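>>> Here is a sequence together with a model predicted from it:
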Amino acid sequence: MAKRIFLFILTNVLVLTTIMIVLSVLGLNSYITPSGNIDFMLLLGFSAVVGFSGSFISLAISRWMAKKLMGVKVIDPNGSMNDYERNLVERVHRLVRAAGLSHMPEVGIYNSPEVNAFATGPSKRRSLVAVSTGLLERMDDDAVEGVLAHEVAHIANGDMVTMTLLQGVVNTFVVFLSRIAAWAVAQLVDEDKAMIVHFIAIFVFQIAFSILGSIVVFAYSRYREFHADRGGADLAGKDKMIHALESLKANVKRVDTRQDTIASMKISGGTKKKLLFSTHPDLDERIRRLHAK
């Protein structure tokens, strides 16, 4: 669990740092005035450009990246399909129509023994629903229906875009506050050491604020899972959605969470004790809430 959190935060910090280096080379990071003070409006603008650039770049390539990382085989609905593939595509398309979406997502299968599925894409028009071979082999029809409904609900709710906007806001404050804190620390040392102290402090504070910001992002991720469960229950029926979650719980040891960027998009992240840094709520709590719905 600690490794997953570390990799998530490190990836975010590296993306922000890369964008900041590019902006620095272009001379677009001059938020320190000639008198040595901070121009807060310039800094806020700089922070917003850095914070939202990384998030929107990630969103733009999310569908492509998911296919490459997971080895997803996209099914051509107009091409030659076996019964196995045709049934999957027809189910997704039926749920998409029930959700009132005007554009059909790509439907794919990735070869993995894990029991999981995910939805991603930069918009409702350009989305992807992918399921693992392990899920199709180990789950019955009703459970598969519930899982697919959950993923379609994610698309209908616009969760990918909302997560991107939230991450952009969090990144903006991470960049903004880390530079203010670094500037304050640099004022405490001799002038000849101020530049190197300021640089090191930026990196340290950026990691610290990224950890705090990730708590907000993970909390919203857990909220959207509950919301997608309710949406899945509306589309497929409450009993099928509960059955799907119970089936996931029975196969929790076959849930792969090694690829963090993809794991946050899947229907299950496994049961987690340290929920503060978890992208998914505990499966028992999700089942309880659906029973109470």
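Done, it's in.

>>> Please count neighbours and contacts with C-alpha atoms only from this point.
Noted.

>>> how about residue 15, what does it touch?
residue 54 (Cα atoms under 8 Å, 6 or more residues apart in numbering).

>>> put this beside the first:
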Amino acid sequence: MKRIGLFLLTNIAVMAVAMLTLNLLGVGSYMQGTSLNLGNLFMFALVFGFAGSFVSLAMSKWMAKMSTGAQVIETPRNQDEQWLLDTVRRQAEKAGIKCPEVAIYDSPEPNAFATGMSKNNSLVAVSTGLLRFMQRNEVEAVLGHEVAHVANGDMVTMALLQGILNTFVIFFAKIVAYVVDRVVLKNEEEGHSWAFIITDIVAQILFGILASIIAMWFSRYREFHADNGGAYLAGKENMIAALKRLQTMQPGHLPDQMAAFGISAAPSSFGDLFKSHPDLADRIAKLEATTQDQLKVA
């Protein structure tokens, strides 16, 4: 129920932001009589495409805390929490960013994630399962991987990419729907017919699949860079050891909003094209072939 409530809240916020923006920009209807106004349609697609992406980004820390139950370490209660804070502070300083909030969430599955709307307004969280089953040098590498995501600006970059993809999905889906409705079916009535609405939905699903392939390809590419950054911040051997440890564990589940920024992910049900993370064996091989002077953040 909590996830359904968060989903509905996010979509209400997206609709409100998009409608307000369209009104402020004075963008009229993209359907004018029986004609399609491409300028208005593009602005409509642009606003709705980026509204969803950036509302999710702006709410990402709050959503992460709500959906996983992550508790931010304000005052360390024990040596482990103090070590986590000190480690992230040290890595953030080395990466040249403000120290993220550090949190722990209760889950038997080993995972960690980073989120936040900017390099200097972010959150790094680890699961209790990861802390329980990994050695400290391995946890340090995982933290380095997540700090590297933040320092590389991956959350913002993914939001920008998703906004662009959303824009073109909406834009071209409505053009296809218009052609089917007005040219193929020769509908001459004003407004949206059922043929337009149904075709629009189907086209958005199909174009959305193609967009997801592009987004997941970029996500996999970005994971290699986060591994590289983690090796720079925590040591190459530690990063390799952490990835090898993950090979022996069942990947932890994360909500969709954070899944792309986790240290690992469950295999995709739809094949390699839809995986957010490369295979661990490929990540290990990539790091082993990387020389010390090639390790860096951003």
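All right, it came through fine. For clarity, every value in this text was computed on a predicted model and none was experimentally measured.

>>> Is the closest residue to residue 21 of the second structure other than its chain neighbours in a helix, a strand, or coil?
If the residues on either side of it in the chain are set aside, residue 21 of the second structure comes closest to residue 47, at 7.1 Å by Cα to Cα, 6 or more residues apart in numbering. For residue 47 of the second structure, the assignment made with DSSP: H, G, I helix; E, B strand; the rest coil gives helix.

>>> just checking, residue 47 of the second structure touches residue 18?
Yes. Using Cα atoms under 8 Å, residue 47 of the second structure is in contact with residue 18, at 5.8 Å.

>>> picking that back up, what do we get in the first structure for the residue nearest to residue 21 of the second structure?
Taking TM-score structural alignment for the superposition, residue 47 of the second structure sits opposite residue 49 in the first structure.

>>> What's the local residue count around that match?
17 (other Cα atoms under 10 Å).

>>> What does residue 157 of the second structure correspond to in the first structure?
Looking across to the first structure (by TM-score structural alignment), residue 157 of the second structure lines up with residue 162.

>>> Check which helix or strand residue 22 of the second structure maps to.
Following DSSP states H and E, one finds residue 22 of the second structure within helix 2-25.

>>> Would you mark the buried spots in that helix?
10, 11, 13, 14, 17, 18, 19, 21, 22 (16 or more other Cα atoms under 10 Å).

>>> after that helix comes which helix or strand?
Next along the chain after helix 2-25 of the second structure, with elements defined by DSSP H and E, is strand 31-32.

>>> Check which helices and strands that next one sits against.
If you count contacts as 3 or more Cα pairs under 8 Å, 6 or more residues apart in numbering; DSSP states H and E, strand 31-32 of the second structure packs onto no helix or strand.

>>> So which residues make contact with whichever helix or strand comes after it?
Next in sequence after strand 31-32 of the second structure, counting helices and strands by DSSP H and E, comes strand 35-36. Residues outside strand 35-36 of the second structure that contact it (Cα under 8 Å, 6+ apart) are 30, 178.

>>> ok, average deviation of strand 35-36 of the second structure from the first structure?
Once superposed with the first structure, the aligned residues differ from strand 35-36 of the second structure by a mean of 2.1 Å; criterion: mean Cα distance after the TM-score superposition for the first structure.

>>> Then the match of residue 157 of the second structure would be within a helix, right?
Yes. Applying three-state DSSP, one finds residue 162 of the first structure inside a helix.

>>> max-length helix in the first structure?
Counting residues, the longest helix found in the first structure (DSSP state H) is helix 191-236.

>>> returning to that earlier point: for the match of residue 157 of the second structure, which residues are in contact?
With Cα under 8 Å, 6+ apart, residue 162 of the first structure has no contacts at all.

>>> circling back to that earlier point, and the buried residues of helix 2-25 of the second structure, which is closest to residue 144 of the second structure?
Residue 144 of the second structure lies nearest to residue 10 out of these, by Cα to Cα, at 29.9 Å.

>>> Spatially nearest residue to the closest one (excluding sequence neighbours)?
Nearest one to residue 10 of the second structure, counting by Cα to Cα, 6+ apart, is residue 56 at 7.0 Å.

>>> returning to that earlier point: how much space separates the residue nearest to residue 21 of the second structure from residue 166 of the second structure?
Distance, residue 47 of the second structure to residue 166 of the second structure, using Cα to Cα, to the nearest Å: 10 Å.

>>> how many other residues sit next to the aligned residue in the first structure for residue 78 of the second structure?
With TM-score structural alignment as the criterion, residue 78 of the second structure lines up with residue 82 in the first structure. If you count neighbours by other Cα under 10 Å, residue 82 of the first structure ends up with 7.

>>> repeat for residue 77 of the second structure
Based on other Cα under 10 Å, the number of other residues close to residue 77 of the second structure is 9.

>>> Likewise for the one 3 residues further on?
As a burial measure, the neighbour count of residue 80 of the second structure was computed by other Cα under 10 Å and equals 12.

>>> Kindly report the same for residue 123 of the second structure.
Residues near residue 123 of the second structure, counting by other Cα under 10 Å: 26.

>>> before we move on, what about the one 5 residues further on?
One way to gauge burial is a neighbour count; for residue 128 of the second structure, by other Cα under 10 Å, it gives 17.

>>> pretty sure it contacts residue 104?
Yes. Assessed by Cα under 8 Å, residue 128 of the second structure is found in contact with residue 104 at 6.6 Å.

>>> sec struct for the counterpart of residue 63 of the first structure in the second structure, please.
Using TM-score structural alignment, the equivalent of residue 63 of the first structure in the second structure is residue 61. Assigned state for residue 61 of the second structure: helix (three-state reduction, three-state DSSP).
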